[in-house]
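In: Can you look at this prediction? I've put the sequence above it.
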Amino acid sequence: MPADLIVSRTLAVPASELHERFSRSSGPGGQGVNTTDSRVELSFDVAGSPSIPHHLRHRMLCALRNRLTGGVLTVTASEHRAQLQNRAAARERMARLLRDAAAAPPPTRRATRPTRGSKERRIAEKKRRGQTKQGRRAGWDSS
């Protein structure tokens, strides 16, 4: 029996809410490629899960809206030849997606004005640059 999926210190998804499906993976695999079901599809019902707190559910649904199908988040893993490694990869990918979706949004940026010193430095640099270019212009004789 697989263990619960630990998303963060405060959020864990019970193993009973995760659904795994196995199928044949494409790509190299030697003699066992046509007989082993090493590809893993891990699904979790974000919209209907009782383990997600109510205050996080809306934030997670908004963050994952492009990846959800009917409120269900599905992750596939087929990069390894062994089913056990693909199961671990799918669980890690699912945990990372849920962790990122549950994270608080970054603070909004407060607009600030440039300081007086930064304005003066910018103007001084523009004047210096103009002097350099003017010096390049003045030195040509046409004789």
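Out: Arrived safely, thanks for sending.

In: contacts and neighbour counts: CA atoms only from here.
Out: OK.

In: neighbours around residue 15, how many?
Out: 14 (other C-alpha atoms under 10 Å).

In: meant to ask about residue 47, not that
Out: Residues near residue 47, counting by other C-alpha under 10 Å: 16.

In: Run through the residues that contact it.
Out: Contacts for residue 47 (C-alpha atoms under 8 Å, 6 or more residues apart in numbering) come out as 57, 61, 71-72.

In: Can you tell me what sits against stretch 5-17?
Out: Residues from elsewhere that reach stretch 5-17, judged by C-alpha under 8 Å, 6+ apart: 2-4, 44-45, 49, 51-52, 91, 95-96, 98-99.

In: Second structure for comparison follows:
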Amino acid sequence: MPGPLIVTASVTIPEAELSWRFSRSSGPGGQGVNTTDSRAELTYDVAATTALPPALKARALTRLAARLVDGAITIAASEYRSQLRNREAAEMRLAQLLREAIAPPPRKRRPTKPSRGAVEHRLATKRHRSALKRLRRADD
């Protein structure tokens, strides 16, 4: 369980940069929910990290700007009864979030226009529908 968090093949976050906090969960657990600190909160300081190259760090900071508090992102997990499972869930969510944040932007769409045949077919279909509706009309 403890160890570095692998985000991609080239990006690994050392355990020292991850900060954990545990508290009582409001989720499942029966009577044990009142005594067990099973809710896990994982905090990762994106702004101060050394695990991300400068270009990826800038991209992550831009894309996660709405979720960052003082340059850090916090993930809370309380859907499981055990602290261990909640820790794993928080790590998985953080890894997925960072994967999406550092992904390269999608390629620009190359503008295209419909072929002449497609345009003619569309207009012919419109003329046909128009003629059908004209025939259905009652003459006044």
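Out: The structure has been received and is ready for your questions. Note that this is a predicted model, so its numbers are computed, not measured.

In: Mind filtering the contacts of residue 47 of the first structure down to those shared with the second structure?
Out: Using both residues aligned by TM-score structural alignment, their matches' C-alpha atoms under 8 Å, the second structure keeps these contacts from the contacts of residue 47 of the first structure: 57, 61, 71-72.

In: Next, format those as JSON lines and append neighbour count, distance to residue 8 of the first structure and secondary structure.
Out: Shown next, in JSON lines, are those (neighbours: other C-alpha atoms under 10 Å; distance: C-alpha to C-alpha, whole Å; DSSP: H, G, I helix; E, B strand; the rest coil):
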{"residue": "57", "neighbour count": "19", "distance to residue 8 of the first structure": "15", "secondary structure": "helix"}
{"residue": "61", "neighbour count": "20", "distance to residue 8 of the first structure": "17", "secondary structure": "helix"}
{"residue": "71", "neighbour count": "16", "distance to residue 8 of the first structure": "21", "secondary structure": "coil"}
{"residue": "72", "neighbour count": "18", "distance to residue 8 of the first structure": "20", "secondary structure": "strand"}
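
In: which of these lies closest to residue 28 of the first structure?
Out: residue 72 (30.0 Å; C-alpha to C-alpha).

In: What residue, apart from its backbone neighbours, is nearest that closest one spatially?
Out: residue 45 (4.2 Å; C-alpha to C-alpha, 6 or more residues apart in numbering).

In: got a list of what the one you found touches?
Out: 17-18, 71-73 are the contacts of residue 45 of the first structure under C-alpha under 8 Å, 6+ apart.

In: ok, now residue 101 of the second structure?
Out: Residues near residue 101 of the second structure by C-alpha under 8 Å, 6+ apart: 59-60, 63-64.

In: With neighbour count, distance to residue 84 of the second structure and secondary structure as added columns, please give those residues in JSON lines.
Out: Output for the contacts of residue 101 of the second structure, formatted as JSON lines (neighbours: other C-alpha under 10 Å; distance: C-alpha to C-alpha, whole Å; three-state DSSP):
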{"residue": "59", "neighbour count": "16", "distance to residue 84 of the second structure": "31", "secondary structure": "helix"}
{"residue": "60", "neighbour count": "21", "distance to residue 84 of the second structure": "27", "secondary structure": "helix"}
{"residue": "63", "neighbour count": "15", "distance to residue 84 of the second structure": "29", "secondary structure": "helix"}
{"residue": "64", "neighbour count": "20", "distance to residue 84 of the second structure": "26", "secondary structure": "coil"}
